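>>> Sequence plus the predicted model coming up.
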Amino acid sequence: MLAAQANEDPLTGLPNRRRLDDELDRLLALARRYGRPLSVALVDIDHFKRVNDELGHQVGDRALIEVVTRLSALLRQGDLLGRWGGEEFLLLAPYAKHDAALDLAERCREGIARTPFPGVGHLTVSFGVATLTGDDDARSILRRADLALYTAKREGRDRVVGMPGLTDAGELDSSPERNGR
C-alpha cells in the first residue's frame, strides 16, 4: 500500500512523477544498451484552468479522469502514461522512432478533441514530442519535449510539435516539426 501511494497519482491511478522519473531512467538505459529508439511526449490539457475556475474542481477532476481514459485507450502496449503534474502528463514511448511518436501523439490529440466531455464540452490537448539522440540524458530529452510543448502552446494549442534532436554542432535544433492543426 505504501509503495502504491509513493508511486501512484491518487486521482487518476497513473504513475506519478517519482515513478515516471525512475521509468525514464530505466528506459534510457535499455535504449542505449540495445540501440533501441525511445520517445517522450509532454501532454497538456489546453485552457484547463478555465474548467476548474468556471465549472469547479469536481468537474475538472472528472475531466482529468476522462482524458486519462481516452489517452490510455489509444496507447500501444508497452507505452507508459503518467501524471507529470496538474493537467500535464508524460508519455514514455519505448521503441518509437520520432515519426512513430508524432503519429501516436496525433492519434491521441484527435481522440481527445473528437468527442465532447460530459459536463465540460470540447477539450483539446497539446503535445511536445522528443526522441532520444546522441548523448541525451533524462534532463535533456525532457527539456526538448518541454520546448516542443511550449511551441505548441505558443502556436495556438491543440497540436503536436516534435523536437527531433540535436544538430551536428550539438545545439538544440530550433526548427520544431509541426503536426496537427
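That came through fine.

>>> When you work out contacts or count neighbours from here on, use the C-alpha atoms and nothing else.
Fine.

>>> Is the residue nearest the centre of the chain in a helix, a strand, or coil?
In the chain, the C-alpha nearest the mean C-alpha coordinate belongs to Leu42, at 2.9 Å (CA atoms, centre = their mean). Assigned by DSSP: H, G, I helix; E, B strand; the rest coil, the conformation of Leu42 is strand.

>>> Chain neighbours aside, what residue packs nearest to it?
Nearest residue to Leu42, sequence neighbours excluded (CA to CA, 6 or more residues apart in numbering): Leu90, at 4.7 Å.

>>> residue ranges for the helices of this protein, please.
For the chain, applying DSSP state H gives helices covering 2-7, 17-34, 48-55, 57-74, 98-113, 138-154.

>>> Got another one to weigh against that:
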Amino acid sequence: MYFDSLTGALNREGLRDGLLNKWRYRGPHSDLMAVVFIDLDHFKRVNDTHGHATGDEVLRAFAMSVQRAIRTTDKLVRWGGEEFLIVCLGTSGTEAHGLAEKLRAAMPNQIWPCGQQMTASFGVTALQPGEDIGEAIKRADSALYGAKANGRNCVLSA
C-alpha cells in the first residue's frame, strides 16, 4: 500500500518506492530535485476544539488543495500526523520556495471544515549533487522548525 488512506497522498512506503524507481522523470532539469516540508500550524487545537473527525476533514482538505496546486511531476507525501512533504522533481530550490510561498499565501483564502483560519509552516531545500534524499529531508525539516520558531505561517529555505 503506497497511499495514505485518509488523505490520498503517498505514504512513506510510496515515497521510498517512487524514489527507488526515480518516478521515471525525464523532463527538463532532470538532475534537480527539491523538498518542501510542511506542518499545519496549531493543528492540535483543531482536534482539541472540534474533534478528531474535523481534524481528519482538515487534513483531507489540505491534501486536496495541495494536489490541485502542484504539478503532476510533484509528489505529495503524508509524512505523519499533520506533516507533509512535497518532492519536486526537476525543480530548483528557488522554484520550490516559490511554490511553498504560493501554498502558504493561499491557505487563508480557503474555507476550512473547522470554520477557522488555518496556516502552515514550510521548510524548503534542494537536493545537492550526490546527496541522499534523507539528508535533504533532514535539512528541509530543520528549515521547517526554523519557520515555526520564527512565528509560524512562513517559508524558510535551507
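Yep, that arrived. Quick caveat, the model's predicted, so the values are computed rather than measured.

>>> Can you give me the TM-score here?
The TM-score (TM-score structural alignment, normalised by the length of structure 2) is 0.90; 156 aligned residues with a CA RMSD of 2.0 Å.

>>> Make CSV from the helices of structure 1 and add mean neighbour count and distance to Leu123 of structure 1 to it.
Below are the helices of structure 1 laid out as CSV (neighbours: other CA atoms under 10 Å; distance: least, CA to CA, whole Å):
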stretch, mean neighbour count, distance to Leu123 of structure 1
helix 2-7, 12, 28
helix 17-34, 16, 23
helix 48-55, 14, 8
helix 57-74, 16, 9
helix 98-113, 20, 6
helix 138-154, 21, 14
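
>>> so which of those comes closest to Gly85 of structure 1?
helix 17-34 (7.3 Å; CA to CA).

>>> Can you name the residues in contact with that closest one?
With CA atoms under 8 Å, 6 or more residues apart in numbering as the test, helix 17-34 of structure 1 has contacts from 6-8, 36-38, 82-85, 90, 92, 94, 137-138.

>>> so where is stretch 38-58 of structure 2 in structure 1?
Alignment of stretch 38-58 of structure 2 against structure 1: residues 43-63, by TM-score structural alignment.

>>> What are the contacting residues of the matching stretch?
11, 87-91, 117-120, 123-128, 149, 157-158.

>>> sorry, back to before: please name the residues that touch the equivalent of the residue nearest to Leu42 of structure 1 over in structure 2.
Matched to structure 2 by TM-score structural alignment, Leu90 of structure 1 sits across from Leu85. Contact analysis of Leu85 of structure 2 by CA under 8 Å, 6+ apart lists Val35, Val36, Phe37, Ile38, Lys75, Leu76, Val77, Arg78, Trp79.
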